[in-house]
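Visitor: The sequence isn't on hand, but the structure is:
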């Protein structure tokens, strides 16, 4: 994702007495509004992606922490599946609420 470049909005300032334009304001245009709209959208998409990555990392940390606290450090493995339909569980049980397979 490319970095967002600020527009740097400035007010349109006119001298009330002389009606002289002291400062040209940034135009409120389709280009400028779409620039902001695209930036907001791209940042929201990045937040959604990072929320998922953070949640996955939190799950892995919990599994590793629990294994360490229970002295099961030699039996720890992590595997994420899109669904369990493609997984044949021969021994163990799948908990759909916790989204975990216990073996």
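Guide: Right, received. Where do you want to start? Owing to the predicted nature of the structure, the values given are computational and were not obtained by experimental measurement. Numbers count the residues shown, from 1 in each chain.

Visitor: make it CA atoms for all contacts and neighbour counts henceforth
Guide: Noted.

Visitor: Now do the residue nearest to residue 4 when sequence neighbours are not counted: how many residues are near it, please.
Guide: Nearest residue to residue 4, sequence neighbours excluded (C-alpha to C-alpha, 6 or more residues apart in numbering): residue 39, at 6.3 Å. The number of residues packed near residue 39 is 16, by other C-alpha atoms under 10 Å.

Visitor: How much space separates residue 39 from residue 71?
Guide: Distance, residue 39 to residue 71, by C-alpha to C-alpha, to the nearest Å: 48 Å.

Visitor: The chain: strands as residue ranges?
Guide: 13-14, 21-23, 93-95, 100-102 (DSSP state E).

Visitor: Use this one as the comparison:
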């Protein structure tokens, strides 16, 4: 539900629980929207970095991006797992 601002406050208007609940819901909704924005921004940063790396390394085909936070289901035969950066380094 979009936030409904009250912009016609008058001096000595009573503040009710309805007003406070509306404020709190607006704050909650704004934080949820910001959390979603942060996740989407992180995803876009990853995509841009992947494309930059591909272009700068002249690797224009078979571009893919996977997170290797864990190696569940992955057998590493060459290279190593860079845990800090969540990536698999292949040599």
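Guide: Good, I have the coordinates. Owing to the predicted nature of the structure, the values given are computational and were not obtained by experimental measurement.

Visitor: So what does the residue nearest to residue 4 of the first structure match up with in the second structure?
Guide: Aligned counterpart of residue 39 of the first structure in the second structure: residue 26 (TM-score structural alignment).

Visitor: could you list every residue that touches the aligned partner of residue 76 of the first structure in the second structure?
Guide: Matched to the second structure by TM-score structural alignment, residue 76 of the first structure sits across from residue 63. Contact analysis of residue 63 of the second structure by C-alpha atoms under 8 Å, 6 or more residues apart in numbering lists 50, 51, 54.

Visitor: need these in JSON lines with neighbour count and distance to residue 75 of the second structure, can you?
Guide: Below are the contacts of residue 63 of the second structure laid out as JSON lines (neighbours: other C-alpha atoms under 10 Å; distance: C-alpha to C-alpha, whole Å):
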{"residue": "50", "neighbour count": "14", "distance to residue 75 of the second structure": "23"}
{"residue": "51", "neighbour count": "17", "distance to residue 75 of the second structure": "26"}
{"residue": "54", "neighbour count": "16", "distance to residue 75 of the second structure": "24"}
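
Visitor: Distance of the residue nearest the centre of the first structure relative to residue 39 of the first structure?
Guide: In the first structure, the centroid-proximal residue (C-alpha atoms, centre = their mean) is residue 47; its distance is 2.1 Å. From residue 47 of the first structure over to residue 39 of the first structure the distance is 12 Å, taken as C-alpha to C-alpha.

Visitor: count of residues packed around the residue mapped onto residue 52 of the first structure from the second structure?
Guide: Here residue 52 of the first structure is matched to residue 39 in the second structure, going by TM-score structural alignment. Neighbour count for residue 39 of the second structure, taken as other C-alpha under 10 Å: 11.
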